[in-house]
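Undergrad: Dropping the sequence and predicted coords here.
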Amino acid sequence: MPDVAAGDRSAAWAFEDARAAVAAWLAESGFGARSLAAEELAAGSRTFGAGWLLTVEFADRIRRLELLLPVGFPWLLPRVALVDRPPFLTWPHVERDGLLCLASNIAEGDPNDPVGTVKAMLGAAADLVEMLVAGGYESEFRDEFATYWEYAADPGTSMISLLRCERPTREVRVWRGKNYYLLAENEADLLHWLENRNGSRPQGFSSEPAGFVWLNQALIPAEYPATGYAFRALVTREDAQSGPLLNRLARGELPKIVTALGMQTANGPAIAGVVIEEPATRKHGARDPLTKGFRRGTVPEGVLTARYFGSGKLARRPVHRVDAAWIHGRGQDSRSQRLSTMRVAVIGCGSIGAVVALALAQAGVGHLNLIDPDVLKWANIGRHPLGATCVGMFKAEGLARKLHSELPHIVAKRFNVDVDTAIRSHTDMLRSCDLIISATGSWVADGRLDAWHADEGRLMPILYGWTEPHAIAGHAVLIENDVAALTAGFDRTGLPIFRLTEWPNGDFTRQEPACGAVYQPYGPVELGFVNSLISEVAIDALLGDACGATHNVWAGCAKRLRELGGRWTEAWCADDGFREEGRISVTRPWPTSKAAQSVGEQAA
């Protein structure tokens, strides 16, 4: 029985019962099972609770397998290791210690049927080994290139990439930092990412030329280059442009030549890194083997190339992509390229606007203008995405810093001003946006923005978002043409004509023991539904899936509404989308100006 915490005896009993059931089945199975000793179970970095050595006949020969039960069995899947195997990276899906990668074959097991789970796992292992014995597994290596290249990588500084993983072969730039190398198309991209990520320009910043070479197909382990000579032979065979590129890099007499290899796989593009250092000084050799026989700067190009790309060992490095296409959909979301070019202004960076801005940034919107004159207070952090470290900071500034730190590839600009100042002093910025989102919760501010929008001919859509008391309901109104205006849906006092909730007691606000400090005691969970609604409408508007004037509403939990002393309005109850229990999102038409005028006259 494995060691367990005193409060986890039930898990130990479950493991022992499952182990005993598997042992009984193995005793009758004909595998010649032998229990593994404690030292065998703990070999390397293993942490298994029980295991057996099995003999299994395959098409080519009898091979030994290890059936291994983790201490969390039967809730965790058993593992199978191939004992009689060729050298590492000869076969795919076989790890360095012989464990077989079968997770994609069997996603889950049945804790109530441990023997059935073991049978399924052994069956999958047998099928995999038979496939490997038969050959024809080259495509497995190519389709999962990144994994096997990382297995074969050398220790050293990690590499991350902002590069477009696509043709053509080209010269790029690299920043060689202490903890990682960063590759980008140009120095401006390097600086933008580093300044965002670290909050300032790296001290002593400098970049160097590097290479990006596109290969015709992904490599298999037998093709992985080990020397500079093998690397040059590989890339010049794959792409005629790579020879001149390597010559130019060698001509720079760099301490390290950094090159990224790009290639297409069945699962999308992959990228790998190669680092070649200048020839090392030998004990009794030339002081500078790279320039031996020449003064620096006068070594012929052919000599430099031969010396860099000679018999010296190169370093293979995995490359982790941090470009926008990869971060937002791993290169498989067709929307990310369109969104990366979009500009959105978010007016009001409180508990609605800040969350929506974060959602849009994570969805791939490449440029955000954040507008808010307020400072974050301690009372705000319970439902605001900025925490204690930003208290006392302008909300727009804190949000921009957060976005830059967490998504360094995007642009986030902050404007610590109110709506009126933004319109008067930053009109060109607003005009450049593909979408403006107003989350001020202020009728005066929204009315000012709507008037400006009309004066501008409503050239871009504006999305207005707000909540009803206690965030039981929320609204997202998109205004995109001359037919409708925001004011069309409000009465003369600034109240929405269509509301989902009403409060007979009229007591839906609270006040702090301070002058004018009024608030509503709801949290981020209730608000999350409204923020998701506004974010979704924003993405639809940017991608052209929402247009004109639309009114999207969220009706929350009716039980919570009643507990707080509220009820659904007659107008909402009469709506075609109404559902008594709530928890529903509905899209409605927003009234035109003429329709609103008619409603107003009737009300008068």
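TA: On my side now, so go ahead. Predicted model, so just to flag it, every value in this text is computed and none were measured.

Undergrad: hey, let's count contacts and neighbours off CA atoms from now on
TA: Fine.

Undergrad: buried ones in the strand or helix carrying residue 595?
TA: For residue 595, the host element (DSSP states H and E) is helix 593-603. If you call a residue buried by 16 or more other Cα atoms under 10 Å, then helix 593-603 has these buried ones: 593, 596, 599-600.

Undergrad: As a check, name the ranges of all helices in the stretch 201-350 of the chain.
TA: Under the criterion DSSP state H, counting those that start in this stretch, the stretch 201-350 of the chain contains helices at 228-238, 242-251, 301-308, 324-327, 335-340.

Undergrad: any chance of those helices in TSV, plus mean neighbour count?
TA: Below are the helices of the stretch 201-350 of the chain laid out as TSV (neighbours: other Cα atoms under 10 Å):
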stretch	mean neighbour count
helix 228-238	18
helix 242-251	20
helix 301-308	20
helix 324-327	20
helix 335-340	18
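
Undergrad: for comparison:
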Amino acid sequence: MPDSIGAAASPLESHLLKHPLIAGVAEDANQRRQRRFALVLPPMPEERAFSNAWLVLPGKFPEERARIQLSRDAILRVPHVDSSGDLCFSGEAGPASGATAEARLDRLLALFQEEFLVPWLTGKLDCDFEKETANYWTIHVNRYASDVDAVKRVYTLDVRPTEPRLLDGQLLQPSRTLIVGDNLPLASRLIASLGPRATQVATVIVADIPVDFPFTPRTWPAQLTDILSLLQSRLNDVQYRAFERASHARATHRLVLLRAPTCTYGYLLPGGPPTVVVKGKTKRAYPTGQLLPLLVERVDPGWTCGRDQHAQVGARQRSHVLVLGAGALGSVVIDTLARSGVGRITVVDPDFLSASNIGRHLLGADMLGLPKAQGIAAHVGRAVPSCQLDYSREDAEAWLMRATLSGVDIVLDITGEPDVRAALETARLLHPRPLVISWMEPYVAAAHVCVLKDTEHWLAGLPDRLIDLQAVDWPDDVIMQEPGCSSQFQSYTPAQATFAVALVAEAALALIDRQVAASHLRSWVRGQSFLDAHYPGLVLREWAHSATKLDGVLLCRPWP
């Protein structure tokens, strides 16, 4: 029976000390006034044993969750244990469960037995290291990391190779970030994105080795001899000698990447130039004296733009989208397309960012007075280096007269200007390209995209039909006039425009992904209650009547 803690014991502690899984009295775990209760552990075989386990009650329990903690000798030896020894499993229900504190702890202790201890001792958790290998590798790397390491983090720019290879990496200073990959344009844009963290670049030789299965703490290479043996077996003689020669010069760092399907394990080998660290007036050089494990993250477009869940990203990377208009709608559409994997976007807009734009434009006050097209290219280019952003400060008609659509895959017209639509008609007769024409009605009571295959035309010898396609007949005074100038604008909020952004971006991506079978119109239409709240007396046109009693509805119509 557990030791008693005397008359000072609280009812909760008294309840716990009667529990068959509690081995002893509570102790203060740290300065956060946590309480720890030692747990009864059965005899364990040496290969599965760990020293201790505790039930930990945080200082604010029962408002906070209790947890199970194992001794430090379990870390990287037992699965589902984090860097502090806390056990990660379904755990304690918490205060939102409505259960009493005693019932919550009883259930937690039962789960410790059922979900962890018995399965661990019977071998049922043996494969779990492989399922979460990246988490355990992070724990391992953090054990060795220091402020003076020559490399802090590695980013790979391309997918896992099918064969072992040697290539150059770029070590960026002062951030000590290493980027690896053959995609030189992406490398250049990523370096530009890092700005002051990448003011100096040095070359590193990299052995990039595919491996078929993820490593676990028991199987990943732990010594330099393990790494060298692996390299000698996987590289050909010419590759191995070239990699080995770099160790003699000591002017170049050597990196090994072991790329499993779900995780990459990085190793910086001993040698190479020392790391110079300046602290105050003191400058010291720190050599890399031992094998250093490193975290490796993917920044290839398949991962950053699709988390490997969207096969279309590869084709999107090869696409070139021309966007005419970089206003409140166009700017956010451009950002969305870039983040969706589009590889190249050309932005055409002659306007400058003014104070009145800030509330609903992608750009903010830091870009005031700058050309919108230039600002969008810079902003999105820094944020999404997988996309090449080009820009022109010409108006759309001038650009279409000077350039051609021959190098463009699809065109987005987000200007709302009839002259631009007429100019596009001429340009598309010379170089047929799929086209998306998009616009919003006041308050975004409706938003529309006209999706045209390359054989279909907006005008086709007829008058411009944009007004006829709208959902509402708007009175003249709904269009606002800016004081002191001839510029007009519609009233709407960024939240309302979000519906239009999704509509336009999805239409563009459907064209890029070759999912459009026929030209059509798609419209997001708000219901009568929305109209009444913004401008009483308006009614929906007959084609949009199905939206009347709804908050909003997406409608599709054939073209023309």
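TA: Everything's here; your move. Note that the structure is a prediction, hence the values are computed from the model and not measured.

Undergrad: Between the helices of the stretch 201-350 of structure 1, which one is closest to residue 474 of structure 1.
TA: Judged by Cα to Cα, the one of the helices of the stretch 201-350 of structure 1 that comes nearest to residue 474 of structure 1 is helix 335-340, at 25.2 Å.

Undergrad: against structure 2, where does that closest one fall?
TA: Per TM-score structural alignment, the counterpart of helix 335-340 of structure 1 in structure 2 is residues 312-317.

Undergrad: what about the matching stretch, distance to the chain center?
TA: 16 Å (Cα atoms, centre = their mean, to the nearest Å).

Undergrad: so who does residue 130 of structure 1 touch?
TA: Applying Cα atoms under 8 Å, 6 or more residues apart in numbering to residue 130 of structure 1 gives the contacts 58-59.

Undergrad: Equivalent analysis for residue 546 of structure 1, please.
TA: Contact analysis of residue 546 of structure 1 by Cα under 8 Å, 6+ apart lists 537, 540.

Undergrad: Please tell me how far the residue mapped onto it from structure 2 sits from residue 190 of structure 2.
TA: Here residue 546 of structure 1 is matched to residue 516 in structure 2, going by TM-score structural alignment. Distance, residue 516 of structure 2 to residue 190 of structure 2, using Cα to Cα, to the nearest Å: 33 Å.

Undergrad: Provide a list of residues in contact with the aligned partner of residue 207 of structure 1 in structure 2.
TA: Matched by TM-score structural alignment, residue 207 of structure 1 corresponds to residue 203 in structure 2. For residue 203 of structure 2, the contacting residues are 168-171, 252-253, by Cα under 8 Å, 6+ apart.

Undergrad: ok, now with 6 Å
TA: Shown in contact with residue 203 of structure 2 (Cα atoms under 6 Å, 6 or more residues apart in numbering): 169-170.

Undergrad: same thing with the one 3 residues further on?
TA: Contact analysis of residue 206 of structure 2 by Cα under 6 Å, 6+ apart lists 166-168, 254-256.

Undergrad: quick one: it and residue 179 of structure 2, what's the gap?
TA: Residue 206 of structure 2 sits 10 Å away from residue 179 of structure 2, going by Cα to Cα.

Undergrad: Strands along the stretch 451-560 of structure 2, start to end?
TA: Secondary structure of the stretch 451-560 of structure 2 (DSSP state E, counting those that start in this stretch): strands located at 480-481, 488-489, 520-526, 552-558.

Undergrad: looking at those, which is buried most?
TA: With neighbours defined as mean count of other Cα atoms under 10 Å, those peak in mean count at strand 520-526, which reaches a mean of 23.

Undergrad: and it, what does it pack onto?
TA: Under the contact definition 3 or more Cα pairs under 6 Å, 6 or more residues apart in numbering; DSSP states H and E, strand 520-526 of structure 2 sits against strand 446-452, strand 552-558.

Undergrad: show me where the stretch 351-500 of structure 2 has helices.
TA: Remark: helices assigned in the stretch 351-500 of structure 2 by DSSP H, counting those that start in this stretch are 372-383, 396-402, 418-430, 494-512.

Undergrad: Would you point to the one among these that's packed deepest?
TA: The highest average neighbour count among the helices of the stretch 351-500 of structure 2, using mean count of other Cα under 10 Å, belongs to helix 372-383 at a mean of 22.
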